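> Below is the structure, and that's it, no one-letter string:
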């Protein structure tokens, strides 16, 4: 219990100390420089030459006898409103004998050349402070937010092994002082309204740099933030600094990125984590394993020529993708054997897939699962048709492509979902746009049919009770094509003749003279 309490207090202290550090104010200085204690006058000059080879130190001269400690801090100089810069403060305590004339202070950042300065004291000062501890403070090393710096102190002249070094990381832009005063960190404050119906975000930026334009865009956060194409520019002259950004899908990694046009340090927010997406999804930290992943399972693609089914996640996600066969009314999707893959970022593929409507993809993340059936409503590659005749039924297997099928006969025992094997098995090859008859020995027989020329295929149950009153082949045979070629033109010709005849009849009827009955009567009376 004591150990658990101690660990809890330790983690709480880390969080509180980190949060408090972000609200600390950095020390302000007017100008940078080097100061030495004991009222010593320290002179500095840049060192543009390579370090001289070291010489062996005198007896009794060790690292601990010269350098006592080394610490770092960050200080700030400001030239006006929102125009502050950061400097690395180097603090050390040294004990300089008369054989050491000064120190070399070198700093180096990743990818940059080393910069050095020589700090010297006069001979009179060295005599006066011989055997005494001297504090040295140097705050003229420029740094940028979150920059890593390695500092090395050596003696002048250089004595082998008498060096002291340390590493430091400058504060990042989460510090309050940096967000308000350092241009690289002043990206403004974001606020946004979501129009879920129109799929738009109205983004407003405040607390901006006074003389900078701002670039806004939507991006998907992973190792980098990949743009979605939605972007806008807010000009510094605009009074209402807002813009509308359309989005396609509310993915968990969808973020707003805003940055001044003159800097490379963007600021990002996740606009959808509390509205369209359930809480708990944080921009850039991947996807939650409990909720909010409904929009992730899009982008399933099938290459019809190669028979390859693929899917690539739009956001980083820890999930399992499997192929499964969907059942009847219960909708249960049973996993196929050895058809499961783990995914986090890269594309997953299943080669040699039978594109049948009952073949689906099952996505599992955490304790949830989602089913997507990419072949429903598409052109079916093969099917079994059952036709009823006067005295018998006929079953045909029709295929759109060259394929091999395994057919197992069975008889239903407890409904159509349960089928008892009868021992009859056949391997059938069906050519493209062709049909093959299935041997029907029992009016209640069923067939389990599965493609065997592919790696991933469902096993489909077809029963003779699923009959059709007329043949309904998936593809036209050559005989049918010839019959259609003759009947269709003749039918169109007859229809055109009938329409022309009716039109002429109507026009002749309208133009015929109308008989005047009164004149006819007068003629009869005259006779």
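Perfect, I can see it now. All values derive from a computational prediction rather than experimental measurement.
> okay, CA-based contacts and neighbour counts for the rest of this
Will do.
> Now do residue 51 against residue 154, distance only.
According to C-alpha to C-alpha, to the nearest Å, residue 51 stands 10 Å off from residue 154.
> Looking at the two now, which is surrounded by more residues?
Set side by side, residue 51 and residue 154 show more neighbours around residue 154, with 23 against 12, by other C-alpha atoms under 10 Å.
> From residue 133, how far out is the more buried one?
Distance, residue 154 to residue 133, by C-alpha to C-alpha: 16 Å.
> and what of residue 209?
In terms of C-alpha to C-alpha, residue 209 sits 46 Å off from residue 133.
> Looks to me like residue 485 is in a strand.
No - assessed with DSSP: H, G, I helix; E, B strand; the rest coil, residue 485 is helix; it does not lie in a strand.
> Can you report how many residues lie near it?
Around residue 485 there are 11 residues (other C-alpha under 10 Å).
> Also residue 507?
10.
> what does the one 4 residues further on give?
Residue 511 has 8 neighbours, counted by other C-alpha under 10 Å.
> what's the answer for residue 126, then?
Neighbours of residue 126 (other C-alpha under 10 Å): 20.
> Now it: closest residue in space, sequence neighbours ignored.
Nearest non-adjacent residue to residue 126, counting by C-alpha to C-alpha, 6 or more residues apart in numbering: residue 98, 6.0 Å away.
> tell me the SS of that neighbour?
coil.
> Could you verify my assumption that it touches residue 128?
No - the pair residue 98 / residue 128 is not scored as a contact, 9.7 Å apart, by C-alpha atoms under 8 Å.
> Compare those two and say which is more crowded by neighbours.
Counted by other C-alpha under 10 Å, residue 98 and residue 128 do not tie: residue 98 has more neighbours, with 16 against 13.
> Could you measure from the more buried one over to residue 140?
Residue 98 is 26 Å from residue 140, by C-alpha to C-alpha.
> Alongside the first one, take a look at this:
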């Protein structure tokens, strides 16, 4: 069967999606040593950053002498600032151009996180005494907006004062843990690696943990994987100062949805999960595979919600 989506076939669209995913994973994120404001201009102009108490929602009618393209070429990207190996943070980098004009005293740049509507704004004020600079371009770079992995943000650049309809806007997706640079350098993406050994006679699983964040405790548990992984009470905490990186967890019966889950004890930490019995093991359909949970009997069909 051959599907067509508009002018392109299904296979052509699939190749485009795979290519886009590969580019998202492989492209590198620019490193910065310091975040802040930079202005580029050959004349005698000074730029000064000032944090706004609130975003300028109200606008005024622009004067007729104000060019409609007084703001130009806004570009948005993600940059990374690191204070050590794997101790990195992500920031939104905004580049844009302003045309000097007697009516424009600066620009306001805002970054809104779409999921929470939380908005960060900075104002950039221009200082120049000569009107001979009117019409000259000032290139602005501002990268002091800290963001989290995978966030969707809405970026705007407006004039100061805020003239109606004189605005640039862009949507931007912050890279997630599927990006190689983010995966290797952002703490919350470092989920660790789990290896295991099963002792069916003792009904226990020995879990060895490696490649975890140094200086933080690490959680390991058994759970039933459904829409989420439901805790079943088998949990262990590996302390940060513990040289032994293995734990023993007991299980009641072999279930295809019985999984091992591990994560670092830091906020929003990424979790790693493996399910040893996903493709079977033991007599899954046998009458002995009944376990007691929350004061009622359930078969593996019911426990695993299949």
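Done, it's in. Everything quoted here is computed from the prediction, not taken from an experiment.
> circling back to that earlier point, okay, and the common contacts of residue 98 and residue 128 of structure 1?
In the contact map built from C-alpha atoms under 8 Å, 6 or more residues apart in numbering, no residue is linked to both residue 98 of structure 1 and residue 128.
> where exactly do the strands run in the stretch 1-150 of structure 2?
Secondary structure of the stretch 1-150 of structure 2 by DSSP state E, counting those that start in this stretch: the strands cover 4-5, 8-9, 30-32, 37-40, 46-51, 71-82, 88-99, 106-113, 119-127, 137-147.
> err, the stretch 351-500 of structure 1, not the other one
359-365, 368-372, 382-388, 393-399, 403-412, 419-430, 434-438, 446-451, 460-463, 467-468.
> Where does the shortest one end up in structure 2?
Under TM-score structural alignment, strand 467-468 of structure 1 has no counterpart anywhere in structure 2.
> Other residues contacting that strand?
Taking C-alpha under 8 Å, 6+ apart as the rule, strand 467-468 of structure 1 contacts 385, 386, 387, 388.
> Tell me the spacing between the third one and residue 51 of structure 1.
Meaning residue 387 of structure 1. 95 Å.
> cool, and the second one?
As defined by C-alpha to C-alpha, residue 386 of structure 1 lies at a distance of 92 Å from residue 51 of structure 1.
> Residue 31 of structure 1 too?
28 Å.
> What of residue 428 of structure 1?
With C-alpha to C-alpha as the criterion, residue 428 of structure 1 and residue 51 of structure 1 are 83 Å apart.
> in stretch 67-85 of structure 2, what's buried?
70, 71, 72, 74, 75, 76, 77, 78, 79, 80, 81, 82 (16 or more other C-alpha atoms under 10 Å).
> In contact with the equivalent of the fifth one over in structure 1: list those residues for me.
Residue 75 of structure 2 is assigned residue 71 in structure 1 as its aligned equivalent, the criterion being TM-score structural alignment. With contact set as C-alpha under 8 Å, 6+ apart, residue 71 of structure 1 has these partners: 90, 91, 92.
> aligned partner of the first one in structure 2?
By that I understand residue 90 of structure 1. For residue 90 of structure 1, the aligned position in structure 2 is occupied by residue 94, per TM-score structural alignment.
> Around residue 202 of structure 1, count how many other residues there are.
There are 14 residues near residue 202 of structure 1, going by other C-alpha under 10 Å.
> after the strand or helix carrying it, next one along is what?
Residue 202 of structure 1 is part of strand 200-206 when elements are defined by DSSP states H and E. Next helix or strand after strand 200-206 of structure 1 toward the C-terminus (DSSP H and E): strand 214-221.
> all helices of the stretch 151-300 of structure 2, in order?
180-185, 300-303 (DSSP state H, counting those that start in this stretch).
> Nearest to residue 255 of structure 2, out of those?
Proximity to residue 255 of structure 2 (C-alpha to C-alpha) singles out helix 300-303 among the helices of the stretch 151-300 of structure 2, at 6.0 Å.
> how far does that closest one sit from the chain's center?
35 Å (C-alpha atoms, centre = their mean, to the nearest Å).
> can you pull the buried residues of that helix?
Those buried within helix 300-303 of structure 2 under the rule 16+ other C-alpha under 10 Å are 300, 303.
> What spatial separation is found between the residue lying closest to residue 93 of structure 2 once chain neighbours are set aside and residue 170 of structure 2?
Nearest residue to residue 93 of structure 2, sequence neighbours excluded (C-alpha to C-alpha, 6+ apart): residue 143, at 4.1 Å. Distance, residue 143 of structure 2 to residue 170 of structure 2, by C-alpha to C-alpha: 15 Å.
> Those two: which is more packed in?
In this view residue 143 of structure 2 and residue 170 are compared by other C-alpha under 10 Å, and residue 143 has more residues nearby, 22 against 13.
> OK, contacts around the aligned partner of residue 213 of structure 1 in structure 2?
When structure 2 is aligned by TM-score structural alignment, residue 213 of structure 1 is paired with residue 217. Residues in contact with residue 217 of structure 2 (C-alpha under 8 Å, 6+ apart) are 237, 238, 239, 240, 264, 265.
> what do you get for residue 257 of structure 2?
223, 224, 225, 226, 275, 277, 278, 304.
> mind putting the residues you listed in CSV, neighbour count and distance to residue 50 of structure 2 included?
Conversion of the contacts of residue 257 of structure 2 to CSV gives the following (neighbours: other C-alpha atoms under 10 Å; distance: C-alpha to C-alpha, whole Å):
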residue, neighbour count, distance to residue 50 of structure 2
223, 22, 50
224, 21, 51
225, 22, 50
226, 13, 49
275, 17, 52
277, 15, 58
278, 14, 56
304, 16, 56
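> Now flag whichever of these is closest to residue 180 of structure 2.
Closest to residue 180 of structure 2, out of all of the contacts of residue 257 of structure 2 and judged by C-alpha to C-alpha, is residue 275, at 24.7 Å.
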